[in-house]
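Peer 1: Sequence plus predicted model, see below.
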Amino acid sequence: MARAALLQMTTGIDPQANAAAIVDGVAQARAGGAAMLFTPEMSGLLDRKRERGGRLIRTEEEDLVLGAVREAARREGIWVHIGSLAVACADRADGKWANRAFVIDDKGEIRARYDKMHMFDVDLATGESWRESNAYAAGDEVVTVETPLGRLGLAICYDVRFPALFEALGRARCDLIAIPAAFTVPTGKAHWHLLQRARAVEASAYVLSAAQAGLHEDGRETYGHSLAIDPWGEVLLDMGGADGGGTRGEGAQGGAGVGFVDLDPARIAEVRKQLPSLANRRIIAK
């Protein structure tokens, strides 16, 4: 068994405050016996007013949240997956940022980076309108990395709706996949649990999805319900949201905080033997 921790957050517009929340989460995860902590999408800054928020976005080398988390990981001796940070890209002529995930080892070293591939450009029936591609550049690389929990595949939020990425992660025989998110409430109520469970089943892998939850300083509301799902699609941990509804697992509480889940590597082999969909998969010609 290996223990993972998920940090559910209500990230605000002050990176220093957000960094402090993550550092505290790192300490709680280590105290709870976790080998690795997972945080949500946009852990360091969540601000829909891009002109205001943009003044605080830095390159990796200058990002205070990334620096603080690397130091905390080294100090506590724990791996951390930062679900994503808004990162300035000095080499981009168009000035667009990256929505970038980081995997940090227990020495504070960055082991992997992943830039979100699919941009959230939608107009919802509630009147909410989002154009992520106006400010962020899409990534184009499938990323996996070896961790104390096994081979980890990386995705971010809206990526969950695009099966081709998860087919690639399945072919890479990932043991677990991280899908950190800042899901809206309407889309979360409709599709969050459904999509997360489907991705676990089709990859025959654990899915760990740390999420943003509640009413944020910039006025948005996010769905929450950070999840841990086993390779058979069973929900092991649901931390709930503003609506409550956390159904099982250590740390289900509805708001911000740390939840824990124990992962059994033998469960992956058991499911893949019982239902060998990865072995049976065929490549469909275009």
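Peer 2: Yep, it's here. The shown structure was predicted, so the numbers you read here are calculated from the model rather than taken from an experiment.
Peer 1: From here on, just use CA atoms for contacts and neighbour counts.
Peer 2: OK.
Peer 1: Please verify my assumption that residue 229 contacts residue 262.
Peer 2: No. If you go by C-alpha atoms under 8 Å, residue 229 and residue 262 don't touch, sitting 10.8 Å apart.
Peer 1: More neighbours: the two, which one.
Peer 2: residue 229 (27 against 17; other C-alpha atoms under 10 Å).
Peer 1: Look up the closest residue to that one, ignoring the ones flanking it.
Peer 2: residue 235 (4.5 Å; C-alpha to C-alpha, 6 or more residues apart in numbering).
Peer 1: next, the one to line up against it:
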Amino acid sequence: MDAQENLRTIEQACADAAQKGVGYLQVPEMAVMFAEDHNGLRAFVREQADEAIKLLATMAENHQLYLHVGSMAVASPTGKFLNRAFLFGPDGREVASYDKIHLFDADVDGDAPYRESKNFDAGTRAVVADVNGIGLGMAICYDLRFPQLFATLRQAGAQILTVPAAFTVPTGKAHWESLLRARAIETGCYVVAAAQGGHHANGRNTYGHSMIIDPWGRVIASCTEGNHGLIVAPFDADKVKDARSRIPTLANARDFSLSVNHNAAQ
């Protein structure tokens, strides 16, 4: 849980991405500090968060790319924290931020219970950022299980959906790829998902398997089991148009009644 080491890793990723001509780089959820308890989060927010944000902005500027910091903890007015994603532009300015809406409160077989709401407050606002004229819809990890958020992002102009994550191993094996591909297919968007992987100092194990998926639901880049590093894929706006013209879900969508039991005896 060494924030300085993690920042050095992100710096190297920026350098590698810039060398490959990448214009947009995403790093996982809690990429700077993956603290587990309230005290660890509080110490990071008080002592390191502001400086980390400045360093990340400088990285984006130095390497002339959009840097999407999957998330990091920031202070909330309630005394808890917010799980916030940041997008910095090539000029070093903050383009957008997004606070994770859906908090992971779950009991997963084979893993310790998760209660994200114990330490975090939920966000309330969906965000689509502009990246050189491309709509970038922002989400984080557990948000992936809530398709209405992604439908809303699509309707608001998203062409790329982003899902930086720290998925558990059991849920990752069962659902990660299926959910990512479903969100791409439903919306006709690219999906970019940088994921934490391996055993962490806080005792957690995460699934990894970062992926980039095209608007037809095909995995076009991925990290395989046990691997980590930079994956790269091109954005093609024509593929977005093609997927949406072939299956025009937005045009075909209809309002409907929520009433049930139509066949019940009167």
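Peer 2: Nice, I can see it. Since the model is a prediction, treat every value here as computed from it, not as a measurement.
Peer 1: TM-score for this pair?
Peer 2: Superposed pair, TM-score by TM-score structural alignment, normalised by the length of the second structure: 0.93. Supporting alignment: 258 aligned residues with a C-alpha RMSD of 1.6 Å.
Peer 1: residue in the second structure matching the residue nearest to residue 229 of the first structure?
Peer 2: In the second structure, residue 235 of the first structure lines up with residue 219, judged by TM-score structural alignment.
Peer 1: Correct me if wrong, but residue 152 of the second structure is in a helix.
Peer 2: Yes. Residue 152 of the second structure forms part of a helix when assessed by DSSP: H, G, I helix; E, B strand; the rest coil.
Peer 1: Could you list which residues are in contact with it?
Peer 2: Shown in contact with residue 152 of the second structure (C-alpha atoms under 8 Å, 6 or more residues apart in numbering): residue 126.
Peer 1: now the counterpart of it in the first structure: how far from residue 127 of the first structure?
Peer 2: Aligned by TM-score structural alignment, residue 152 of the second structure pairs with residue 168 of the first structure. Here residue 168 of the first structure is placed at a distance of 34 Å from residue 127 of the first structure (C-alpha to C-alpha, to the nearest Å).
Peer 1: what do you get for residue 217 of the first structure?
Peer 2: Counting by C-alpha to C-alpha, the gap from residue 217 of the first structure to residue 127 of the first structure is 19 Å.
Peer 1: So which of these two has more stuff around it?
Peer 2: Taking neighbours as other C-alpha under 10 Å, residue 217 of the first structure and residue 127 compare with residue 217 leading, 15 against 7.
Peer 1: So what does the more buried one match up with in the second structure?
Peer 2: Under TM-score structural alignment, residue 217 of the first structure pairs with residue 201 in the second structure.
Peer 1: swap in residue 96 of the first structure?
Peer 2: Aligned counterpart of residue 96 of the first structure in the second structure: residue 80 (TM-score structural alignment).
Peer 1: Now do the same contact list for residue 18 of the second structure.
Peer 2: 63, 64, 65.
Peer 1: ok, the residues you listed vs residue 107 of the second structure, which is closest?
Peer 2: residue 65 (38.5 Å; C-alpha to C-alpha).
Peer 1: correct me, but the closest one touches residue 21?
Peer 2: No. Checked against C-alpha under 8 Å, the pair residue 65 of the second structure and residue 21 is beyond contact range at 9.1 Å.
Peer 1: which of those two has more neighbours?
Peer 2: For residue 65 of the second structure versus residue 21, neighbours defined as other C-alpha under 10 Å are more numerous around residue 65 (23 against 12).
Peer 1: Do I have it right that residue 99 of the first structure meets residue 118?
Peer 2: No. Here residue 99 of the first structure lies out of contact with residue 118, judged by C-alpha under 8 Å, at a distance of 10.2 Å.
Peer 1: returning to that earlier point: share the number of residues neighbouring the residue nearest to residue 229 of the first structure, please.
Peer 2: 19.
Peer 1: Counterpart of residue 39 of the first structure over in the second structure?
Peer 2: Residue 39 of the first structure maps onto residue 27 of the second structure when the alignment is built from TM-score structural alignment.
Peer 1: I meant residue 28 of the first structure, not that one.
Peer 2: In the second structure, residue 28 of the first structure lands on residue 16 (TM-score structural alignment).
Peer 1: Now that match: which helix or strand?
Peer 2: Residue 16 of the second structure is part of helix 3-19, with elements assigned from DSSP states H and E.
Peer 1: Buried ones in the helix or strand following that helix, by neighbour count?
Peer 2: As assigned by DSSP H and E, the chain's next helix or strand after helix 3-19 of the second structure is strand 24-27. For strand 24-27 of the second structure, burial by neighbour count (16 or more other C-alpha atoms under 10 Å) applies to 24, 25, 26, 27.
Peer 1: That's all I had, so thanks and see you.
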